[in-house]
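# Pasted the sequence and its predicted model underneath.
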Amino acid sequence: MYSLRLVLMAAMVLVFSVRVFAFEGLVQPMGEGGAIAWGSGEVEVVRALEQDGDGGEPTPLAVRMAVGQARKRLLDIILAVRVDARGTVSSYLADDEDAAARLRSLVQNSPLKRPAMFDDAGEVRVFERLRGPLAELVLPTSIQFQSGIPPRMPSSMEGNMAFESEGMPEEAGIGVSGFTGIIVDARGLRVTPAMAPVIYGQDGLGAYGPFLVSRASAIASGVAVYAVTDDRAVLRERVGENPLTVRALSTFGSWRTDLVVSSPMAALIRAMMRVGDAVDQCRVVIVIDPFISDPGAAPVPDAPLPQTEE
């Protein structure tokens, strides 16, 4: 009996060691048991098992069916994730059959948590992360990572923006090298989370985004993460002990993925990203409003995933 307990405890440790990621951040419900944690980058789907009439232990067939449905839903969610202002994972993979097939294979073999022994919940959980191998697949090579060339907003858009004056923060007196990261407060702006957002200044010039970040850093950490609080103690893991806090004034683009800050703050961001390791570790957190309720509707990819022969 004692041996059995040890085995069960070891199995539970193994299960939870795979699924626990630091800093969950903003959790975006995706309907039908799905969710994206934009802090850790974890995408999950929880699917209830169909119970037989006598309410007994789920059959292997019921588990297999639930896992298959959950992984199909997981793929749909990943396809619908916005990469940047231009498109979703699905739209970027539309012309790349090889990458599409590899994504399907990755999701088909995604980590799985089966119902635990004596677990009355009767559900399975599958998950992946928008980091590592998955990010390697879905982050387009067409994005000019670490080009050093900041993008510009179209002049027509820039001219229509109401410029606001915002002075430098008091902490700026310590010098840009003293800042360990950036917190962008974008609450109230109905931001759409994306894997590779850009922060612009009101001068129309990019201040932070993939053009400063290496592709390897974006794959490992994400260009930026999303949270629902600006509490430095909560965000310390991502932005360090002394982050610069910046207020976003508006969004940019039809999908509201990119942000606009005042020109003085944009200049400060550019300066601080030239020193230290903030840019290497993508120490940027974007704070947005929490998703109050599950939207219910499943996200629909804006382009079909290419089919390959089995």
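Ah, there it is.
# C-alpha from now on. contacts and neighbour counts both.
OK.
# what number of residues lie near A267?
The criterion is other C-alpha atoms under 10 Å. On that basis, A267 has 18 neighbouring residues.
# Find the helix or strand that it is a member of.
For A267, the element it lies in under DSSP states H and E is helix 263-272.
# Going along the chain, name the helices of the stretch 201-310 of the chain.
215-221, 232-239, 263-272 (DSSP state H, counting those that start in this stretch).
# Save those as JSON lines, and put in distance to L75 too.
As requested, those are exported to JSON lines (distance: least, C-alpha to C-alpha, whole Å):
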{"stretch": "helix 215-221", "distance to L75": "19"}
{"stretch": "helix 232-239", "distance to L75": "28"}
{"stretch": "helix 263-272", "distance to L75": "36"}
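# for comparison:
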Amino acid sequence: MKRCKILFFIFSIVLVSFSISESAEDLVEQVGSGSINWTDGIIVATGIGAPPEQYYGKPNARPMALQAAKIDALRKMLEVVNGVRINSTTVVKNFAVDNDTVVSEVQGLIKGAKVVNQQYMSDGTVEVKVELNMRDQFAQIMLPDDIKDIPSVTPTEPASNNVSTTPNVLTSGKYTGLVVDARGLKAKPAMSPKILDENKQEVYGSSSVDREYAVKQGLCGYAKDIVSAKKNERVAGSPLVVKGIKVDGAGKSDIIISNADANILKNSSDNASIMQQCRVMIVVD
């Protein structure tokens, strides 16, 4: 029996370690009482509720606690949503302040947030976790109007599933995407960031992408390390990897790269499809 307990303990540690290593790959930003998973494009909030004191121990105590927890979770979700950076100068709260239509649409999305977990505690309280997808409807509301639908571009050759560990310099000029290494710059993730050259001319941003792609998968993906970024299906194969040299904008979401790297991308035969299909990953600390 003692041996079984030891084995169970070891197995539990292995499971916990595995789950931690998996989640450690995601770029998660804590905002207020919730968080934004920029890697998966998910906003998360957790609420706690308790029944009125006079109902403790009665049959309807649990349903009342559950309802209170859901209300608390949605309230916290609104706080997190208000803090989402749309671009390097604007967060959702500022964007929606003078737009009743946006406020109404956002409130509707929050009310429909998905309950992904609920736990009943021994003290009678209930904990509810809710999630909201930042893609699709949310992105349609928040992304700039200047992102238009663009006629399809000629697709590139299918990307290999093998991720190269060698420098991304291909004689053919064929790239499957762009990875911008912005580590060490204190860069902040946003829904609509820009990649600029040293003259602050836009290399990649809202004017470059097709709205359908931007709404469905976001203008770019975020990762915490180069390996994870290069493996991401958005760019996997032979992405061009460039180093950010500094950030721009009050929100520190726009990344400046060298003119030399900007020219490599501009001169690539796949530049148009990379831009339009949002095949861009940004690596931040």
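Received the coordinates, thanks. What you see is a predicted model; the values in this text were computed from it and never measured.
# can you tell me which residues contact R283 of the first structure?
T180, G181, I182, A224, R238, V239, G240 (C-alpha atoms under 8 Å, 6 or more residues apart in numbering).
# Tell me which of these persist in the second structure.
With both residues aligned by TM-score structural alignment, their matches' C-alpha atoms under 8 Å, the contacts of those that the second structure also has are T180, G181, I182, A224, R238, V239.
# Looking at those residues, which is nearest P140 of the first structure?
A224 (16.4 Å; C-alpha to C-alpha).
# Quick check: closest non-adjacent residue to the aligned partner of that closest one in the second structure.
A224 of the first structure maps onto C220 in the second structure when the alignment is built from TM-score structural alignment. Nearest non-adjacent residue to C220 of the second structure, counting by C-alpha to C-alpha, 6 or more residues apart in numbering: V280, 5.0 Å away.
# Near A45 of the second structure, how many other residues are there?
For A45 of the second structure, using other C-alpha under 10 Å, the count is 27.
# so it touches S35, yeah?
Yes. Under the criterion of C-alpha atoms under 8 Å, A45 of the second structure makes contact with S35 at 6.6 Å.
# quick one, strands of the stretch 101-250 of the second structure?
Applying DSSP state E, counting those that start in this stretch to the stretch 101-250 of the second structure gives strands spanning 114-120, 126-133, 178-181, 195-196, 202-204, 221-223, 240-248.
# out of the ones you listed, which comes closest to D254 of the second structure?
strand 240-248 (5.0 Å).
# in the stretch 1-150 of the first structure, which spans are helices?
Remark: helices assigned in the stretch 1-150 of the first structure by DSSP H, counting those that start in this stretch are 2-19, 60-80, 89-93, 97-108, 132-138.
# what's the burial count for the equivalent of I183 of the first structure over in the second structure?
Structural alignment (TM-score structural alignment) places I183 of the first structure against V179 in the second structure. Other residues within reach of V179 of the second structure, judged by other C-alpha under 10 Å, total 26.
# buried set for stretch 51-70 of the first structure?
A62, V63, A66, V67, A70 (16 or more other C-alpha atoms under 10 Å).
# shouldn't the last one be in contact with L49?
No. With contact defined as C-alpha under 8 Å, A70 of the first structure and L49 do not form a contacting pair (10.5 Å).
# what do the two both touch?
By C-alpha under 8 Å, 6+ apart, the residues touching both A70 of the first structure and L49 are V124.
# before we move on, the earlier item: how far away is the match of A224 of the first structure from K2 of the second structure?
51 Å (C-alpha to C-alpha, to the nearest Å).
# So which of these two has more stuff around it?
Remark: of C220 of the second structure and K2, C220 carries more neighbours, 26 against 7, as counted by other C-alpha under 10 Å.
# From T39 of the second structure, how far off is the more buried one?
For C220 of the second structure, the distance to T39 of the second structure equals 9 Å [C-alpha to C-alpha].
# now swap in Q30 of the second structure and tell me
Distance, Q30 of the second structure to T39 of the second structure, by C-alpha to C-alpha: 13 Å.
# These two - which one has more neighbours?
Remark: of Q30 of the second structure and T39, T39 carries more neighbours, 19 against 13, as counted by other C-alpha under 10 Å.
# Show me the common contact partners of A45 and S35 of the second structure, please.
V80.
# picking up where we left off before, what sits against the match of A224 of the first structure?
M191, S192, C278, R279, V280, M281, I282.
# Next, name the residue at the spatial heart of the first structure.
W38 (3.7 Å; C-alpha atoms, centre = their mean).
# Now check the second structure for the residue matching it.
Per TM-score structural alignment, W38 of the first structure is aligned with W38.
# So its match sits against K188, correct?
No. W38 of the second structure lies out of contact with K188 (C-alpha under 8 Å); the separation is 10.3 Å.
# In contact with the nearest residue to E237 of the first structure once chain neighbours are set aside, which residues?
Nearest residue to E237 of the first structure, sequence neighbours excluded (C-alpha to C-alpha, 6+ apart): F23, at 7.6 Å. Listed by C-alpha under 8 Å, 6+ apart, the contact set of F23 of the first structure reads G39, S40, L235, E237.
# Distance to L112 of the first structure added to those, as CSV?
Below are those laid out as CSV (distance: C-alpha to C-alpha, whole Å):
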residue, distance to L112 of the first structure
G39, 21
S40, 17
L235, 29
E237, 27
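# okay, stretch 7-17 of the first structure sits on what stretch of the second structure?
Across the second structure, nothing matches stretch 7-17 of the first structure (TM-score structural alignment).
# who touches that stretch?
Taking C-alpha under 8 Å, 6+ apart as the rule, stretch 7-17 of the first structure contacts K113.
# nearest spatial neighbour of V43 of the first structure, skipping sequence neighbours?
I36 is the one closest to V43 of the first structure (C-alpha to C-alpha, 6+ apart), at 4.5 Å.
# count of neighbours near the one you found?
25.
# Could you report the separation of the counterpart of T171 of the second structure in the first structure from V191 of the first structure?
Under the alignment by TM-score structural alignment, T171 of the second structure pairs with I174 in the first structure. To V191 of the first structure, I174 of the first structure is 31 Å away according to C-alpha to C-alpha.
# Show me which of these two is the more surrounded one.
The neighbour count for I174 of the first structure versus V191, taken as other C-alpha under 10 Å, is higher for V191 (20 against 9).
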